[in-house]
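1. quick one: sequence plus predicted model below, questions after.
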Amino acid sequence: MADAPLAVSLGDPAGIGPEIILDAYQKLRAQKGSPSHPFFVVGGFEVLGEAARHLATDCTIVPIADPSEAAMAFHAGLPVMAGLDAPYTPGNPVSAGAKLALASLQWGTKYALSGLASALVTAPVAKSKLMKLGFDYPGQTEFLADACQLPYRDAVMMLAGPTLRTVPLTVHVALAEVPALLSSEMITHKARIVAAGLRRDFGIDHPRLAIAGLNPHAGESGQFGDEETRVITPAIEALKAEGLDVKGPVPGDALFVPLARETYDAALCMYHDQALIPLKALEFDEGVNVTLGLPIIRTSPDHGTAFDIAGKGKADAGAMIAAIKMAGDCARTRSANEARD
């Protein structure tokens, strides 16, 4: 439901999650023009209160018992679901904090799946800390796919900023493993999910996709590798035959120049850094991690816990603000598309 509030998971409370959530609430409430989509934090009432005091932040925090209370409470202060908490130990992650981060993620996912929240915004977690609690997932994206009863391959990570969207087709794997993981079927499968997500949640009726090459100069006709001719080009031809607007393989060093970026709505990249380096170089403070292919909307700031600066007042809330705004926009767009269909 587009009129339901957004749920924001707390992330690891020893990281910068609490302070960027507080800062995002204050800055969004202070913005003139259209009001921010109401949101609530899933747990951490005491954590956020301590963070506000520690950082001398004048932010009222309002405890709520149910997501339905968030819209009303949002005008008085930052709504926070009571009942889940831990000590506030900035820069010093502890087991209790990891347990809170996991519980917040689990409950936030339940609220989104049930429709009590129109989208889920996830603050950064420390996966190494969660693993000690039995969290057997490479990241939050895979957890969400499992929670939605989907295979991991159906949850596609897209990094989005004001001027660029990129999709890493392979993610947290060694670079040496990438060529063996690529297949025409995998590329076409994920490209279809990206195109559907751009239509459903971003309102792009005819999405344009650019697909990167793997090798220098996109293989130079096989001189620097044959993945382009053997794997990538057949996928592009198959997608074109389905009526999708797809071009490539585009050499990685030409894909992100200003003129090229104007010709596509999303760039599909062969490996993690090929997608994330340009996004972070161009739009680090506004980069949003969006998960496509799920029945729920999920966004997240495209950065980590930053334990080294947590509690020091140095964290920039720009990416969290962008993630909250994008979640609200996607919720409204998806609802409008569903009503039209």
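-> Nice, I can see it.

2. for the rest of this, base every contact and every neighbour count on C-alpha atoms.
-> Fine.

3. which is the next helix or strand following the host helix or strand of Glu283?
-> Here Glu283, judged by DSSP states H and E, is contained in helix 272-283. Sequence-wise, the next helix or strand downstream of helix 272-283 (DSSP H and E) is strand 288-292.

4. thought Ala319 was touching Thr299?
-> No - contact between Ala319 and Thr299 fails when scored by Cα atoms under 8 Å: they sit 10.3 Å apart.

5. out of the two, which sits in the busier spot?
-> More neighbours surround Thr299 than the other of Ala319 and Thr299, with 30 against 23 (other Cα atoms under 10 Å).

6. give the helix, strand or coil label for the more buried one.
-> For Thr299, the assignment made with DSSP: H, G, I helix; E, B strand; the rest coil gives strand.

7. tell me the contacts of it?
-> Leu120, Val121, Thr122, Val288, Asn289, Val290, Thr291, Ala323, Ile324, Met326, Ala327 (Cα atoms under 8 Å, 6 or more residues apart in numbering).

8. what's the answer for Ala147, then?
-> So Ala147 contacts Thr109 (Cα under 8 Å, 6+ apart).

9. same question for Ala267.
-> Arg165, Thr166, Val167, Leu209, Ala210, Ile211, Ala212, Leu255, Ala275.

10. list the ones among these that fall in strands.
-> Secondary structure from DSSP state E places Arg165, Thr166, Val167, Leu209, Ala210, Ile211, Ala212 of the contacts of Ala267 in strands.

11. name the nearest of these relative to Ala145.
-> Val167 (16.7 Å; Cα to Cα).

12. from Arg199, how far off is the closest one?
-> 16 Å (Cα to Cα, to the nearest Å).

13. neighbour count: those two, which is higher?
-> Val167 (28 against 17).

14. so what's the more buried one up against?
-> By Cα under 8 Å, 6+ apart, Val167 lies in contact with Val156, Met157, Met158, Leu159, Ala266, Ala267, Leu268, Cys269, Ala275.

15. quick one: buried ones out of the residues you listed?
-> Among the contacts of Val167, the ones that count as buried by 16 or more other Cα atoms under 10 Å are Val156, Met157, Met158, Leu159, Ala266, Ala267, Leu268, Cys269, Ala275.

16. against that first model, consider the following:
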Amino acid sequence: MATSSPRSMPRFSQFVALFLLFGFAITSRAGDPPLTLDYYKSSCPSVLEIVRKEMECAVLSNPRNAALIIRLHFHDCFVQGCDGSVLLDDTITLQGEKKAPTNINSLGGFRIIDRIKTMLESECPGVVSCADILTVAARDATLLVGGPYWDVPLGRKDSRTASYELAAANLPTADESLPSIISKFLYQGLSVTDTVALAGAHTVGMARCANFRARIYGDFEATSGKSPASEANLGHLRSICPSIGGGDNNIAPMDRVTPDLFDNSVYQLLQQGEGLLSSDQEMYSSILALQTRGIVKKYAADQIAFFEQFSESMVRMGNITNPESSVNGEVRKNCRFINTWAPEI
């Protein structure tokens, strides 16, 4: 984030987001970070190959791992910038982000990053940051399930801090309103177009019942038009996720058509009123979706346009920096601990 220190999103930006919903533009406050494509050319030329091979193994063993890594990258960047803070475990002197309400029970893939880090420490000790590993891994995860490729600027440092409070405040939630979600993207220097494109990552991965219960017992029937297919899908979802009596951790794919393939079908489901998460469906169905509805239609009809914008938006998100880490950060020996706490690998 382009601020002197990380902080939560101010409330006034939620009102600014309303202007964006009606098509007005605002200049991003984020500057270009000092990242380069050849950052490890001399110090660790094999970094991209090592990350790719480890991600290939992870996704081959379970395609869901791709979605876990993409989500982990998003949840890292929206807190203190893309600085690896989400990877830190709690210690007696540091409260991490993993147990924040927006993260607990929702994140995975940590062991994949651990394995990549171990390989890189063997090849290039003390050189490649965990923040860069996670950013490259998210790109490779997308590519390995059929999504687009993009070049990843590198040179991030790992933070020595984490923020439970910012994780709770800055990350969007499944039941959040469209203006509120857009305001959170705006605060990161990301546009309405970025918001819709990055939501397309929900074309892979699963959601917990706790995150879609309100949707399937709320306005699902109204948005889907009660077609036979949507009625059957709704019945299936309700069998997975009871209205009362538990089942919070039961899961369902956010894209029921091609759950393990990165494509544009999630936008087609939004057009049919079958988005699993309320926050996604609002991009098409909300009375305030004057701008986002058109973008959803565009990506539903044109997968190439979606892929091109997703790649651009992922680079923009990956460029959100933590100024403090840029100056005082480190390259962790172990992604779960700052170096003063890190056990030997």
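-> Received, thanks. This one's a predicted model, so the numbers in the text were calculated from it and none came from an experiment.

17. overlay the chains and give the TM-score.
-> Here the superposed chains carry a TM-score of 0.26, computed using TM-score structural alignment, normalised by the length of structure 1; 149 aligned residues with a Cα RMSD of 6.7 Å.

18. what is the nearest of the contacts of Val167 of structure 1 to Glu237 of structure 1?
-> Looking across those and measuring by Cα to Cα, the closest to Glu237 of structure 1 is Leu268, at 14.9 Å.

19. and the strand or helix carrying Ser13 of structure 2, what does it pack against?
-> Assessed by DSSP H and E, Ser13 of structure 2 sits inside helix 12-21. On a contact count with 3 or more Cα pairs under 8 Å, 6 or more residues apart in numbering; DSSP states H and E, helix 12-21 of structure 2 meets helix 178-187.

20. quick check: angle from the helix it packs on to helix 12-21?
-> Angle of helix 178-187 of structure 2 versus helix 12-21, following axes from the mean of the first three to the mean of the last three Cα atoms, to 10 degrees, is 100 degrees.

21. about what we covered before: now the contacts of Val167 of structure 1 in JSON lines, with secondary structure and distance to Arg340 of structure 1?
-> Formatted as JSON lines, the contacts of Val167 of structure 1 follow (DSSP: H, G, I helix; E, B strand; the rest coil; distance: Cα to Cα, whole Å):
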{"residue": "Val156", "secondary structure": "strand", "distance to Arg340 of structure 1": "25"}
{"residue": "Met157", "secondary structure": "strand", "distance to Arg340 of structure 1": "26"}
{"residue": "Met158", "secondary structure": "strand", "distance to Arg340 of structure 1": "25"}
{"residue": "Leu159", "secondary structure": "strand", "distance to Arg340 of structure 1": "27"}
{"residue": "Ala266", "secondary structure": "strand", "distance to Arg340 of structure 1": "24"}
{"residue": "Ala267", "secondary structure": "strand", "distance to Arg340 of structure 1": "28"}
{"residue": "Leu268", "secondary structure": "strand", "distance to Arg340 of structure 1": "29"}
{"residue": "Cys269", "secondary structure": "strand", "distance to Arg340 of structure 1": "32"}
{"residue": "Ala275", "secondary structure": "helix", "distance to Arg340 of structure 1": "33"}
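
22. hang on, the earlier thing: who are the packing partners of the helix or strand just after the helix holding Ser13 of structure 2?
-> Once helix 12-21 of structure 2 ends, the next helix or strand along the chain (criterion: DSSP H and E) is helix 47-61. Applying 3+ Cα pairs under 8 Å, 6+ apart, one finds that helix 47-61 of structure 2 contacts helix 64-80, helix 110-123, helix 130-144.

23. if we can go back for a sec, and which of the ones in strands among the contacts of Ala267 of structure 1 is nearest to Ala101 of structure 1?
-> Val167 (26.2 Å).

24. just the strands in the stretch 201-345 of structure 2 please.
-> 206-208, 251-253 (DSSP state E, counting those that start in this stretch).

25. turn these into JSON lines, including distance to Cys130 of structure 2 and mean neighbour count.
-> As requested, these are exported to JSON lines (distance: least, Cα to Cα, whole Å; neighbours: other Cα atoms under 10 Å):
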{"stretch": "strand 206-208", "distance to Cys130 of structure 2": "25", "mean neighbour count": "20"}
{"stretch": "strand 251-253", "distance to Cys130 of structure 2": "29", "mean neighbour count": "19"}
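
26. make CSV out of those and add distance to Thr195 of structure 2.
-> Listed next are the strands of the stretch 201-345 of structure 2 as CSV, based on distance: least, Cα to Cα, whole Å:
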stretch, distance to Thr195 of structure 2
strand 206-208, 19
strand 251-253, 20
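
27. between those, which one is nearest to Asp132 of structure 2?
-> Among those, strand 206-208 sits nearest to Asp132 of structure 2 (Cα to Cα), with 25.0 Å.

28. now Val178 of structure 1, what's its secondary structure?
-> Val178 of structure 1 - assigned by three-state DSSP - is helix.

29. find the nearest non-adjacent residue to Asp234 of structure 1, please.
-> Careful, residue 234 of structure 1 is Pro; it's not Asp. The shortest distance from Pro234 of structure 1 to any non-neighbouring residue, by Cα to Cα, 6 or more residues apart in numbering, is to Ser184 (6.4 Å).

30. thought Glu237 was touching that neighbour, still the case?
-> No - under the criterion of Cα under 8 Å, Ser184 of structure 1 makes no contact with Glu237, lying 9.9 Å away.

31. now the common contact residues for these two.
-> By Cα under 8 Å, 6+ apart, no residue touches both Ser184 of structure 1 and Glu237.

32. what's the spacing between Pro301 of structure 1 and Lys325 of structure 1?
-> 11 Å.

33. do the same with Ala147 of structure 1
-> Taken as Cα to Cα, the span from Ala147 of structure 1 to Lys325 of structure 1 is 24 Å.

34. do Ala71 of structure 1 as well
-> In terms of Cα to Cα, Ala71 of structure 1 sits 16 Å off from Lys325 of structure 1.

35. and for Ile277 of structure 1?
-> 23 Å.

36. comparing the two, which residue is more hemmed in?
-> Of the pair Ile277 of structure 1 and Lys325, Lys325 is the one with more neighbours under other Cα under 10 Å, namely 19 against 13.

37. check which helix or strand that one maps to.
-> Counting by DSSP H and E, Lys325 of structure 1 is part of helix 318-340.
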